[in-house]
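S.K.: Have a look at this fold, sequence not included:
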């Protein structure tokens, strides 16, 4: 069987999709399945000129928005690149972004095309204050899900909570299947260590949706309570300077290290003690699974896929969104109790090893692929 994995970002980009799809390809190729990866290079801009039409809604009602117009142009660019580069036929195409899914079905109408929705672009835009609820842009992006349902052959998503979210925008919620992310366990090597000062790590793109402002406020409270710690923030993004200024103004800059983007953070994660990310939304939250596989104690918000990964008090701690006091108390409990955090870390590792195997993902995908081809 010949399968195309149609990504949006290049595989070397940070994020759960980019880290997982190459391992899917590697494992399928070991099984003698012919699998290729396709994506839009970052240098491709403003090449596409084909008209874009959707059958389930009129996107031109939303024309004139910078965000919508950019999305449409990117779709045109993806179409241009696909027509230029893909001349072969495939038995099935697995897309990992709405643009990739719509373009692939347009270019290969007779080929089964399924899609995994890994995250919500409109939620990210809302939380990052780029659009407002029920605005024209919001209506445009939520309408895309019905367009996907109308044309594609199947949809997968990464958590039950995110399936429930997507179900409000499609006609048949049973059309959506859930496959939790999976990881190559060889990438993660827990290391026995003893840090005299607790080492806390947060790993994400630095945008408002990740709630790092709340984390900095919690760090202020931890310091006021007399606790020693170091917070390591790995990642980059548009609010990095704002966070650094905030840390200085709050007098916690000396307790925080900003690393910027790091290509293979899993090589460093095992040396820390606690992973924390107070996100305001997460479809799955791959970094929590990766931190669990590195045997760290987990602290996350009680939303989306995070809440499906963490059993509060057993393999991590959950706190409400935007709740500085609850986050401070959770971090204080772990900072002051090495035995408790080690217990949570071990339980997190055991759950992750059981539930987030790449082998499990391959088996589930094989079943779905064969269902659509046969």
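M.R.: Yes, it's here. From a predicted model like this one, the values you see are computed outputs, not experimental measurements.

S.K.: contacts, neighbours, all on C-alpha from now
M.R.: Will do.

S.K.: SS state for the residue nearest to residue 276 when sequence neighbours are not counted?
M.R.: Nearest residue to residue 276 in three dimensions, chain neighbours excluded: residue 299, at 4.6 Å (Cα to Cα, 6 or more residues apart in numbering). Three-state call for residue 299 (DSSP: H, G, I helix; E, B strand; the rest coil): strand.

S.K.: ditto for residue 243
M.R.: Looking at residue 243 with three-state DSSP, the answer is helix.

S.K.: for residue 3, same thing?
M.R.: strand.

S.K.: my guess is it meets residue 90, correct?
M.R.: Yes: at 5.7 Å, residue 3 counts as touching residue 90 under the criterion of Cα atoms under 8 Å.

S.K.: what about the helices in the chain?
M.R.: Using DSSP state H, the helices found in the chain span residues 16-30, 66-85, 98-107, 121-127, 136-151, 160-167, 212-224, 240-249, 286-293, 304-309, 324-336, 338-355, 358-373.

S.K.: picking that back up, residue contacts, the residue nearest to residue 276?
M.R.: For residue 299, the contacting residues are 274-278, 316-319, 330-331, taking Cα atoms under 8 Å, 6 or more residues apart in numbering as the criterion.

S.K.: I'd like these as a markdown table, with neighbour count appended.
M.R.: What follows is the contacts of residue 299, written out as a markdown table (neighbours: other Cα atoms under 10 Å):
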| residue | neighbour count |
| --- | --- |
| 274 | 28 |
| 275 | 28 |
| 276 | 27 |
| 277 | 23 |
| 278 | 28 |
| 316 | 30 |
| 317 | 24 |
| 318 | 22 |
| 319 | 21 |
| 330 | 20 |
| 331 | 24 |
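
S.K.: farthest-separated two in those residues?
M.R.: For those, the farthest-apart pair by Cα to Cα is 274 and 319; their separation is 14.7 Å.

S.K.: got the contact list for stretch 355-364?
M.R.: Taking contacts as Cα under 8 Å, 6+ apart, the residues outside stretch 355-364 that touch it are 23-24, 27-28, 179-185, 289.

S.K.: who touches residue 100 in this structure?
M.R.: By Cα under 8 Å, 6+ apart, the contact list for residue 100 reads 6-8, 75, 78.

S.K.: List just the nearest of those to residue 144.
M.R.: Comparing the contacts of residue 100 against residue 144 with Cα to Cα picks out residue 75 as the nearest, at 12.2 Å.

S.K.: Near that closest one, how many other residues are there?
M.R.: Other residues near residue 75 number 22, with proximity taken as other Cα atoms under 10 Å.

S.K.: and the nearest residue to it once chain neighbours are set aside, what does it touch?
M.R.: Excluding its sequence neighbours, the residue lying closest to residue 75 (Cα to Cα, 6+ apart) is residue 99, at 5.6 Å. Residue 99 makes contact with 8, 74-75, 78 under the criterion Cα under 8 Å, 6+ apart.

S.K.: need those residues in a markdown table with distance to residue 232, can you?
M.R.: Formatted as a markdown table, the entries for the contacts of residue 99 read as follows, by distance: Cα to Cα, whole Å:
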| residue | distance to residue 232 |
| --- | --- |
| 8 | 29 |
| 74 | 35 |
| 75 | 37 |
| 78 | 37 |
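
S.K.: One more to weigh against that first structure:
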């Protein structure tokens, strides 16, 4: 079977897709499977010029929005790059971004398309204050879900909670299948260690949706109670300077280390003790599975895919979003009780190995792919 994995970002970019798809290739290296990866390089901008027409809605109703016009131009660029670079035929295309899926179906209308929706761009934009709920951009971006439903032969997503999120925007939500992201255990090598001062770590893009402001305020509460800790923030983004300023204002800057962007944070994670990320939205939350495989205790918000990965008090701790005091209380529990912290980490690691292994995800995908080989 000739299979094309259509990404949007290049495989080396951070995120849930990049944590799985590039590592799948070796699992498909057999005479039965021939798998390629395709993505849009960052240098390709403003190349495409084709007229864009969708089957289920008129996108020009929203063209007064710069966000929408940029999205449409990116779609044109992706389609231009597809037609320039791809000249093979494929038995099946699996797309991992709406732009990738729509462009591939335009270029290969006769090839079956599996579309995974990994996250919600509109939710991130709303939480990051870039668009308004119910505005032109929100209407356009949610309309794309019905277009994807019309174009794809199969819709996938990564969690039950995100399937529920998609429900109002498509006609047949019951047909959506769920395959969580999978992680190659060989990438994660837990290291036995004892840190005299508990080491907290978070890994994310520094945007409002990730709730790092809540984390900093929780750390202020910890310091106020006299607890020693170090907070490591791995990642970069548009609000980094605001967060650094907040850490200074709260008097916790000396306990906080801002690393900036790091390509392979899993290489550092095993040396920390507690992974914490108080996100305001997560379709899945790949970094929690990665932290679990690194044998860290998990603390996260009771939302989306995080709440599906963590059973509160069993393999991690869950707290309400936007609640620094509750987050500080949860962190205090795992800071003060190393044995409890170890037990949470051990259970989280076992669950991640059984439910979020790359082998499991690959096996589920192979079964799905073979259905389309039979049908073709």
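M.R.: Received, thanks. Bear in mind the structure is a predicted one, so any value in this text is a computation, not a measurement.

S.K.: Could you get me the TM-score between them?
M.R.: Structural agreement between the overlaid chains, expressed as a TM-score with TM-score structural alignment, normalised by the length of the first structure, amounts to 0.99; 374 aligned residues with a Cα RMSD of 0.8 Å.

S.K.: so which of the helices of the first structure comes closest to residue 264 of the first structure?
M.R.: Of all those, helix 16-30 sits nearest to residue 264 of the first structure, with 9.9 Å by Cα to Cα.

S.K.: For the closest one, name the packing helices and strands.
M.R.: For helix 16-30 of the first structure, the elements it packs on are strand 34-38, helix 358-373, judged by 3 or more Cα pairs under 8 Å, 6 or more residues apart in numbering; DSSP states H and E.

S.K.: ok so, going back, mind checking how far the residue nearest to residue 276 of the first structure is from residue 321 of the first structure?
M.R.: Relative to residue 321 of the first structure, residue 299 of the first structure is positioned 12 Å away (criterion: Cα to Cα, to the nearest Å).

S.K.: what is in contact with the two at once?
M.R.: Once Cα under 8 Å, 6+ apart is applied, the residues that residue 299 of the first structure and residue 321 both contact turn out to be residue 278.

S.K.: Of the helices and strands packed on helix 16-30 of the first structure, flag the one that's most buried.
M.R.: Between those, the one whose residues have the most neighbours on average, counting mean count of other Cα atoms under 10 Å, is strand 34-38 (a mean of 17).

S.K.: how about that one, aligned to which bit of the second structure?
M.R.: Residues 34-38 of the second structure are the counterpart of strand 34-38 of the first structure, counting by TM-score structural alignment.

S.K.: what do you get for stretch 162-179 of the first structure?
M.R.: Counting by TM-score structural alignment, stretch 162-179 of the first structure sits on residues 162-179 of the second structure.

S.K.: Now tell me what touches that stretch from outside.
M.R.: Residues outside stretch 162-179 of the second structure that contact it (Cα under 8 Å, 6+ apart) are 119, 142-143, 145-146, 149, 154-160, 283-284, 304-305, 361, 364-365.

S.K.: So what's the gap between it and the chain middle?
M.R.: Computed by Cα atoms, centre = their mean, to the nearest Å, the chain-centroid distance of stretch 162-179 of the second structure equals 18 Å.

S.K.: start to end distance for that stretch?
M.R.: Across its full length, stretch 162-179 of the second structure reaches 12 Å end to end, with Cα to Cα as the criterion.

S.K.: isn't residue 257 of the first structure right up against residue 229?
M.R.: No: with contact defined as Cα under 8 Å, residue 257 of the first structure and residue 229 do not form a contacting pair (11.3 Å).

S.K.: Give me the more crowded residue out of the two.
M.R.: More neighbours surround residue 229 than the other of residue 257 of the first structure and residue 229, with 18 against 14 (other Cα under 10 Å).

S.K.: dump the residue contacts of the more buried one.
M.R.: Applying Cα under 8 Å, 6+ apart, one finds that residue 229 of the first structure lies in contact with 197-200, 255, 335.

S.K.: try 6 Å this time
M.R.: The contact partners of residue 229 of the first structure, taken as Cα atoms under 6 Å, 6 or more residues apart in numbering, are 197-199.

S.K.: Rebuild the contacts of residue 100 of the first structure as TSV, extending it with distance to residue 66 of the first structure.
M.R.: Formatted as TSV, the entries for the contacts of residue 100 of the first structure read as follows, by distance: Cα to Cα, whole Å:
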residue	distance to residue 66 of the first structure
6	26
7	23
8	20
75	14
78	18
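
S.K.: out of those residues, who's nearest residue 114 of the first structure?
M.R.: Out of these, the member with the shortest distance to residue 114 of the first structure (by Cα to Cα) is residue 6, at 10.0 Å.

S.K.: If you tally nearby residues, what's the number for the closest residue to residue 189 of the first structure other than its chain neighbours?
M.R.: Distances taken as Cα to Cα, 6+ apart put residue 294 closest to residue 189 of the first structure, at 6.0 Å, once the chain neighbours are dropped. The criterion is other Cα under 10 Å. On that basis, residue 294 of the first structure has 29 neighbouring residues.

S.K.: How about residue 28 of the first structure?
M.R.: Using other Cα under 10 Å as the criterion, residue 28 of the first structure is surrounded by 19 other residues.

S.K.: got it, and residue 374 of the first structure?
M.R.: The local packing count at residue 374 of the first structure equals 5, with neighbours defined by other Cα under 10 Å.

S.K.: what do you get for residue 49 of the first structure?
M.R.: For residue 49 of the first structure, using other Cα under 10 Å, the count is 12.

S.K.: Apart from its neighbours in sequence, what residue is nearest it?
M.R.: Setting aside the residues directly before and after it, residue 49 of the first structure is nearest to residue 76 in space (Cα to Cα, 6+ apart), at 6.2 Å.

S.K.: on that earlier part again, now the buried members of the contacts of stretch 355-364 of the first structure.
M.R.: In the contacts of stretch 355-364 of the first structure, burial by neighbour count holds for 23-24, 27-28, 179-184, 289, counting by 16 or more other Cα atoms under 10 Å.

S.K.: Buried ones in the match of stretch 162-179 of the first structure, by neighbour count?
M.R.: Of the residues in stretch 162-179 of the second structure, those with enough neighbours to count as buried (16+ other Cα under 10 Å) are 162-163, 166, 170, 173, 176-179.

S.K.: Find the nearest non-adjacent residue to residue 229 of the second structure, please.
M.R.: On the basis of Cα to Cα, 6+ apart, the spatially nearest residue to residue 229 of the second structure that is not a chain neighbour turns out to be residue 198, at 5.0 Å.

S.K.: The one you found and residue 296 of the second structure: what is the separation?
M.R.: Applying Cα to Cα, one obtains 11 Å for the distance of residue 198 of the second structure from residue 296 of the second structure.

S.K.: if we can go back for a sec, can you tell me which of the contacts of residue 299 of the first structure is nearest residue 204 of the first structure?
M.R.: Of all the contacts of residue 299 of the first structure, the one sitting nearest residue 204 of the first structure is residue 277; the distance, using Cα to Cα, is 8.0 Å.
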